[in-house]
Every structure is written in C-alpha cells, then in structure tokens.
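*Asks:* take this sequence and fold it.
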Amino acid sequence: METTLLILFIAFLVFFVIQFVYQSFVFTRFSFVQSKKDTPKSIPVSVIVCAKNEFENLKKHLPVLVSQNYPNYELVLIDDASNDETLDLLEEYEKQYSFIKLVKVKNNEAFWGNKKFALTLGIKAAKNEYLLFTDADCCPTSENWISEMTSHFSFKRTIVLGYGAYDKIKGSFLNKIIRYETVLTAIQYFSWAKIGKPYMGVGRNLAYKKSEFFNVNGFINHIRVRSGDDDLFINEAANKSNTAICYNPESFTYSKPKTTYKDWFNQKRRHVSTAKLYKGFDKFQLALFFISQVLCITLAIILLSFQYNWIIVASVLGFRYIFNWIVFGYGAAKLNEKDVIVWYPIFEIILIITQIRVAFTNLIFKPVHWK
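*Replies:* A predicted model of the protein is given here:
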C-alpha cells in the first residue's frame, strides 16, 4: 500500500506540474496580455449570416446588423431552406437596404441540412474579399462590431478570431456554468493563437479573407461533418503568421444560451464531435490538459482520503486553485465575465463530469447537427 501511495503521490505531482505549465506558460499569454488598440480600417467587408428557421431571432438582430458604424460593408443573408417566415423577413430587408444581398438555398439531396453548403454559396456570392461571420441567433454588442473586428486585419493577418458570448440570465446556475465553459474555451484558443498555434474559432464571431477559404478548398475536407464550419476550418487554415485575435468588448457578439441541462449537453456533444478531426498536436494538447486536470484532482482526493503526505498534497492543491483562479480571473475580466470567477472550483468539477459523459455518449450515439 505504501508503495502504491508513493506512486500515486509522484503521479499527482507530475500532473500538477503539467497543469501549472498550461496555466503559467499558455493561458497567461492571453490573461495577462496588454490590450492593444489597432487602427480602425475602412476595407470593404461582407458580413455573412446563415439562417435556418430563425425568424424570431432575425427580427431582433437585423436592426443592429444594418446599423453598423462602418462605411463600406455589404450584408449577405443566407436563407437555408427555411420553412418559417425567415425568407419573407429577409426579402423585406433586401428591398429596404441596397447593401443587403440575399442568397436563397434550396434543399440539395447531396448536402441536405448541411450548413457548410449554404455558407459556401454565401461566401461565393459575397462581393468583398474580407468576410465577417456571425450566426442568426447572435447579436453584436455595439455598432462598432465590424470596425473592431476588421481593425485587426493586415497584410499578413488574414484571419481574426473573435469572442462569442452568451447572454446572462439572472438567477440561473446553469447559465453561469455555460458561460464559464465559454470563457475557458476562449482563453484556451486565444492563448494558443498568441503563442502561434491557433487551433479553433467560433462561428458566432469570426473573420477571414475569402482567399483563405479557397486556399484550403473551403469546407471540402470535412463537408460531410455537419458541424465544424468554424473550428475545423480554422484548424486547417490558421497558422502563426496569418491569425490575429480580437477581444475588445465592442467586438463581442451575444446569443441566447441553452436553458436546460439536456439541451446544453446535446450542444456539447455536437461541438466535441469535431475535435477528433483536429490536427495531431491540437488533439494532443487538448487531451493532455483535460487528462492532467482530471487526474490531478482525482489523485489529490485519493491521497487526502488516505492522509498520505496530506500537508504537501493540500498545499499543492491549494496553490493550484489560487494560481488558476488568478489566471482565469484575469482572462474572464477581459471578456466581461467576472461573475463566473467566484464559482470556478465547482464549475471545474461539473464541467469535467459533463465532458466525460459527453465522450461516452458520443461513443454510443451519433450527435445530431444543423437544423
């Protein structure tokens, strides 16, 4: 027993060191970075929004999209074979605003229900080289959204990763968990992009040059995967030289989060199903972070239950939480999500359990994707 506990103790310290390396050498690259204000640009931009049965959301969000404080943009609205009043609403807006281009997508037997097919048609229809994406259920936080996102384009920087937040629902514990995960994910992909290893972005707030799309033949390498129009594309197209990040609060977009655990769980199943197609290094670093996180906490609990070197174990675990709290707190503050900081230790456990459930569920049942 003594030998076994010693092995577990050494393993605990190893996984703690791995976690510490992630927090101190990776995540601090975003959390502690100084905010840099780039010069606003007036390059021609095509804002692309793909919608399928989104009448209610579009009715609220289109007024913001058509009133952006930007001198030169077109709004490409894609109706992906909606069967509600979406198309009627989009046609009304097309008549009112000359800078709106409407793309009508009919069901295609080969690509039925595939958002990537609809997006591809919208990208090809866009007249401008610079593209800015958001979803129909998302709303920019300000009239300067386009200006903030496009300010990070340069001769070399042709991909801009933005932050897609979720609305805050007062009194909802699930809402805080969802926003905690969103912040953690953003800190991860922003940090790796700063290091020069961008691996994902979110379609709720993403920009890139059309040439980047065609350089990798669009979504062709993963067209049969229903999700991944954002993260799989970025994983394939982004690199150290061509990627920038944007986290000015005026560049954020907001959307409604899920309101039941079941719906959120199913959403996570769809998101996680694309990670297996990431590049080898990206899958490795994400898996290493998760495994070291799980085993560091699990081994600490086991060692403490046997009171084995409990002072050292408790001290190391306490240091881990304090240090992680600080790093996560600074990152969350940059993203205007300070209220999720308080619950960090509890949310970490809940998210770990949920991720394990998602992994096992996805092994048995195939997740459903685009509407």
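
*Asks:* could you use CA atoms for every contact and neighbour count after this?
*Replies:* Noted.

*Asks:* any idea how far Asp135 is from the closest residue to Thr86 other than its chain neighbours?
*Replies:* Excluding its sequence neighbours, the residue lying closest to Thr86 (C-alpha to C-alpha, 6 or more residues apart in numbering) is Phe55, at 4.4 Å. Separation of Phe55 from Asp135 (C-alpha to C-alpha, to the nearest Å): 13 Å.

*Asks:* do Thr274 as well
*Replies:* 18 Å.

*Asks:* those two: which is more packed in?
*Replies:* Neighbours per residue (other C-alpha atoms under 10 Å) separate Thr274 from Asp135, with Asp135 holding more: 22 against 17.

*Asks:* which ones are touching the more buried one?
*Replies:* With contacts defined as C-alpha atoms under 8 Å, 6 or more residues apart in numbering, the neighbours of Asp135 are Val49, Cys50, Ala51, Gly203, Arg204, Asn205.

*Asks:* can you check Ala193 too?
*Replies:* Applying C-alpha under 8 Å, 6+ apart, we find Ala193 in contact with Tyr199, Lys240, Thr243, Ala244, Ile245.

*Asks:* separation between it and Asn128?
*Replies:* Distance from Ala193 to Asn128, counting by C-alpha to C-alpha: 25 Å.

*Asks:* likewise Ala244?
*Replies:* Distance, Ala244 to Asn128, using C-alpha to C-alpha: 20 Å.

*Asks:* report the buried residues of whichever strand or helix holds Leu87.
*Replies:* Following DSSP states H and E, one finds Leu87 within helix 86-96. Buried residues in helix 86-96, counted by 16 or more other C-alpha atoms under 10 Å: Thr86, Leu87, Leu89, Leu90, Glu91, Tyr93, Glu94.

*Asks:* here's the other one to compare against:
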Amino acid sequence: MTSLLFQSISITLFLGMMFVISVSNAILMKKISRFEGILHGPLVSVLIPARNEEKNISRCVYSLLNQDYRNLELIVLDDSSSDATLQILESMTSEFSNLRVIKGEALPEGWLGKHWACHQLAREAKGEILLFTDADTVHASSTVSHAIGVMIGEKTDLLTAIVKERTDTLGELITIPFMIHSVFSIFPLAIAYGKRFKSLAVTSGQFMMFRKQSYLSIGGHEAVKDHGVDDISLGRLTKKAGMKWRLYDASDLVECKMYDGFKAAYFGFLKNYFSLFDYRIIPAAFVWSWMLTLDFFPLIVALLFIFGVAIPESAGILSLISLTLS
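*Replies:* Coordinates of the predicted model:
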C-alpha cells in the first residue's frame, strides 16, 4: 500500500508539471493568424514532395496557388509515384504559371527518400523564403501572408507550426491526438526559447518556413540526410547555430490528413517515435511505459477507490486529482 501511495504521489506531481507546461505553452504558442498578413514581400518558394498522393494533391496545390500573398512560386516533386499523381500535376501546369513540377532523381546511397526529395526541391527554389509542406495538407488563402508577417516581424530563421490533424476514423482519433498532446504537455517552450539548451527544439515537417540563407548555412537536408526525423534534426541544427527557431499554432489555417486509418497511424507513429530516440530501444521503451502508466494507473486506482476496494484514501484522492489534471 505504501508503494501504491508513492506511485500516486509521483504521478500526481508529474501530471501537475504537465499541466503547468500546457498552460505556459498555451500562452507562448501564438496563433499565426493573429499576426498582420503581408501581401507583398520576398519571393516565397513553396516546396512539396509527393509520392502516390492522387487523393490529396489537387486540394493541396489549389489551396497554395490561391494564396493572397502575391510573390510565390510552387514547386512539386513527384517521387516516382505509381498512381496518377504526376498526371494530375502536369494537367495543372497549364492553368498556373507559378507552378513547376519536377521528377525526382534516383535515390543516392546514404539518403532517406523524403530528405532527398526536399533537397532537390530546395536546389530548384528561387525564393528568399522556403516553405516545406506536405502533399496531404490544405491551406487557407491567408496562410503564407500571415506566416511572412511573422517571419519579418519576429525576425525568425525557422518558423514551424502545429496544424489541425484531421481524424476521420476511430483508429486515427485514438493515435494522432496523442502525438500533439505529448508535444503540448511535455515540451516546455519557455525553456526551449532560451539559448542555453541548444538541442531542445520541436519542428513539424508539415510546416517549415526557413529563410533560405539560414537553411543553407546549416547544411539543409544534406546535413540530416540519414536522420530518421528530418524536421526535428533541422530544428536542432538551427538552434545550435544560434539562429531563431519558433513554434506557432496554425491549426486554424492549415489542415492535414496525416494517416488513413488506425494501421497507418500506428506504424507511422512508431516510426517517428523511435527515431526521436535514434532507434535506441531502452530509452524509447522507458518513456513509452511511463506514458502508459500516466494514462492508466490513475484511472485504475480511482476506480478501485470509488468501488470501495481497500486502498489508502490518500492514494484514491490523488488518483482522482491526477485524472482531473490529465
């Protein structure tokens, strides 16, 4: 019973810390849409790697070509798609003069696929600002103008953003929000925005806006060509170089359909999760076990307490508090 009480105290304290971090992040993670949009500014190159995206590519491209920001080029790389992605893109080029479609080159040794695609896109870009985004995103017409307003106003080298994750099935609803919750409640922006912890950075590949000179100065995607999570690694390199990285909220401007169904969401989550730990099993398993304990232990103890099972009253009360905090 003593160990049960100790466990309840530990979890309550940890969840209390998560609550404080969440409140702090809610204050610091500003919405991009609250910044004044800029309609005329430096050339922005919007860069999209696409592979077998026939279901999504039209909506994504149209949303980006209908931006209110005037000085924009869109480059889409078809990465050897086996579906109709390339044909759809080529049919759109006659409609939009600022759309370029390129075919991906063969993957060199030592590179991961998406990283190589992004490297080729950056090589083709003419803009002073590079916006990397995914083919399964849809952007409000003012997304780029607001983001440029942030980049210029806040003098940011890398602007990344949390977007709205669309979940259409129960399986997606179970898995995808957990990723966002983990970042929002565990990652302390108040500390990350400081200069002391150089590698403390979270970056979303769904929305990465770089100053091109800053991107090139850290080595671009070539510097992370074999890293499991390129976006996280690029964010860390930006901070280590002493440049300004910031995380914003673009959930009211950008929507993403990350995965299709529970199976895709589960395996996609596992891939990204383990790569955060450089594929080291022990630390990854420890953190995973602790997160499961946080989720289920207070619920189990609280239910035992409610149904009159003989446990310390303090443990039951702490578990109820933990559930409230979570």
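
*Asks:* could you tell me the TM-score of the two chains?
*Replies:* The TM-score (TM-score structural alignment, normalised by the length of structure 2) is 0.80; 308 aligned residues with a C-alpha RMSD of 3.3 Å.

*Asks:* helix/strand/coil for Thr167 of structure 2?
*Replies:* In three-state terms, and counting by DSSP: H, G, I helix; E, B strand; the rest coil, Thr167 of structure 2 is coil.

*Asks:* separation between it and Asp157 of structure 2?
*Replies:* For Thr167 of structure 2 relative to Asp157 of structure 2 (C-alpha to C-alpha), the value is 31 Å.

*Asks:* looking at those two, which one has more neighbours?
*Replies:* Under the criterion of other C-alpha under 10 Å, the comparison of Thr167 of structure 2 against Asp157 puts Asp157 first, with 23 against 20.

*Asks:* who are the contact partners of the more buried one?
*Replies:* By C-alpha under 8 Å, 6+ apart, the contact list for Asp157 of structure 2 reads Met151, Phe210, Arg211, Ser214, Thr238, Met243, Lys244, Trp245.

*Asks:* give me the subset of those residues lying in strands.
*Replies:* Those of those mapping onto strands are Phe210, Arg211, Trp245, per DSSP state E.

*Asks:* name the nearest residue to the counterpart of the last one in structure 1, sequence neighbours excluded.
*Replies:* Matched to structure 1 by TM-score structural alignment, Trp245 of structure 2 sits across from Thr243. Take Thr243 of structure 1 and drop its neighbours on the chain: the residue closest to it by C-alpha to C-alpha, 6+ apart is Ile159, 4.7 Å away.

*Asks:* pretty sure the one you found contacts Ser211?
*Replies:* No: the criterion here is C-alpha atoms under 8 Å, and Ile159 of structure 1 misses it with Ser211 at 10.5 Å.

*Asks:* which one of the two is surrounded by more residues?
*Replies:* Ile159 (29 against 14).

*Asks:* that one maps to what in structure 2?
*Replies:* Ile159 of structure 1 maps onto Leu158 in structure 2, by TM-score structural alignment.

*Asks:* what does Val202 of structure 1 give?
*Replies:* Per TM-score structural alignment, Val202 of structure 1 is aligned with Ser204.

*Asks:* name the helix or strand for its match, please.
*Replies:* Using DSSP H and E, no helix or strand contains Ser204 of structure 2.

*Asks:* surely it touches Asp231?
*Replies:* Yes: counting by C-alpha under 8 Å, Asp231 is a contact partner of Ser204 of structure 2 at 5.9 Å.

*Asks:* more neighbours: these two, which one.
*Replies:* Asp231 (23 against 19).

*Asks:* quick one: that one and Gly205 touch, right?
*Replies:* Yes: assessed by C-alpha under 8 Å, Asp231 of structure 2 is found in contact with Gly205 at 5.1 Å.

*Asks:* what about the strands in structure 1?
*Replies:* Counting by DSSP E, structure 1 has strands at residues 45-51, 73-80, 100-105, 130-135, 138-140, 159-161, 164-166, 206-209, 243-245, 253-255.

*Asks:* which secondary structure elements does the last one contact?
*Replies:* Counting contacts by 3 or more C-alpha pairs under 8 Å, 6 or more residues apart in numbering; DSSP states H and E, strand 253-255 of structure 1 packs against strand 138-140, strand 164-166.

*Asks:* what's the mean deviation for that strand versus structure 2?
*Replies:* Once the two are superposed, strand 253-255 of structure 1 sits an average of 2.1 Å from its aligned residues in structure 2 (mean C-alpha distance after the TM-score superposition for structure 1).

*Asks:* repeat that for the second one.
*Replies:* If you overlay the two and look at strand 73-80 of structure 1, the average distance to its match in structure 2 is 1.1 Å (mean C-alpha distance after the TM-score superposition for structure 1).

*Asks:* what's that strand in contact with?
*Replies:* Here strand 73-80 of structure 1 makes contact (C-alpha under 8 Å, 6+ apart) with 44-52, 65-66, 86-87, 90, 99-107, 115, 118-119, 122, 125-126.

*Asks:* separate out the buried members of those residues.
*Replies:* Taking 16+ other C-alpha under 10 Å as the criterion, what is buried in the contacts of strand 73-80 of structure 1 is 44-52, 65-66, 86-87, 90, 99-105, 115, 118-119, 122, 125-126.

*Asks:* quick revisit: still touching in structure 1? Go through the contacts of Asp157 of structure 2.
*Replies:* Compared against structure 1 with both residues aligned by TM-score structural alignment, their matches' C-alpha atoms under 8 Å, the contacts of Asp157 of structure 2 retain Met151, Phe210, Arg211, Ser214, Lys244, Trp245.
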